[in-house]
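Asks: Could you work out the structure for the sequence below:
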Amino acid sequence: MSEAQLFDIMRQALLIAVRISAPMLAVALVAGVVIGLFQALTSVQEMTLTFVPKVGLMLAVFWVTMSFMTTALTDFYVDQIIPLVESH
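Replies: Sure, this is the predicted structure:
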């Protein structure tokens, strides 16, 4: 395997990782901002108020996007990694 192939596969793997993690990170960001605004407006400073809804929303998004994540990872593995291993 050449250096160019290695860098190309690493670039593609990082792109897949970003695409897979983007929905959960976006939900965590939006939930954090909304809860932070709510806490600032109401002066409620409860730690579980930030943690529990954020984790619940992230679990829901993970459950909804599991098929997308699995498909993206298996497609990358089948299209990129297996042919690379079989050629050696």
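
Asks: Only C-alpha atoms from now on, for both contacts and neighbour counts.
Replies: Will do.

Asks: most centrally placed residue in this structure?
Replies: Centroid-nearest residue in the chain: Ser21, 1.0 Å away (criterion: C-alpha atoms, centre = their mean).

Asks: So what's the residue count around Val78?
Replies: Residues near Val78, counting by other C-alpha atoms under 10 Å, number 11.

Asks: In this structure, spot the helix with the most residues.
Replies: Longest helix in the chain, counting residues (DSSP state H): helix 3-42.

Asks: want to put them side by side, so please do this one too:
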Amino acid sequence: MDENLIFDLTRQALWIAVRMAAPLLAVALVTGIVIGLFQALTSVQEMTLTFVPKVGLMIAVFWVTMSFMTATLAGFFSDQILPLIAGG
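Replies: As a prediction, this is how the structure comes out:
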């Protein structure tokens, strides 16, 4: 196993991590902006108002995208990692 192969696997693993985290981070960002605007417009400064909806929406998005995440990880493992293990 040479260093180019290790760098390529690391690059692919990081890209997969970005693709898997993107939906959750996007929902957290949009929810945070919407709630921040709501708080600025109404002068409501309640801490749970920012936390509860953001966590709830992130859990919902995680539940919806679990199959995509599982398929992505299983595909990477079976296509990239297992042949390296089997090949020695």
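
Asks: distance from stretch 52-70 of the second structure to the first structure after superposition?
Replies: Average distance, stretch 52-70 of the second structure versus aligned residues of the first structure after superposition (mean C-alpha distance after the TM-score superposition for the first structure): 0.1 Å.

Asks: hang on, the earlier thing: list the contacts for the residue nearest to the centre of the first structure?
Replies: With contact set as C-alpha atoms under 8 Å, 6 or more residues apart in numbering, Ser21 of the first structure has no partners.

Asks: re the thing from before, and the helix or strand following the longest helix of the first structure with helix 3-42, angle?
Replies: Going down the chain from helix 3-42 of the first structure, the next helix or strand is helix 47-76, by DSSP states H and E. Helix 47-76 of the first structure and helix 3-42 are oriented at 160 degrees to each other (axes from the mean of the first three to the mean of the last three C-alpha atoms, to 10 degrees).

Asks: Helix 47-76 of the first structure - contacts with which helices or strands?
Replies: If you count contacts as 3 or more C-alpha pairs under 8 Å, 6 or more residues apart in numbering; DSSP states H and E, helix 47-76 of the first structure packs onto helix 3-42.

Asks: Where in the second structure does the helix it packs on fall?
Replies: Counting by TM-score structural alignment, helix 3-42 of the first structure falls onto residues 3-42 of the second structure.

Asks: Buried residues, that stretch. List them.
Replies: Within stretch 3-42 of the second structure, the residues that qualify as buried are Ala13, Ile16, Met20, Leu24, Val27, Ala28, Thr31, Gly32, Ile35, Gly36, counting by 16 or more other C-alpha atoms under 10 Å.

Asks: Good, we can wrap up now.
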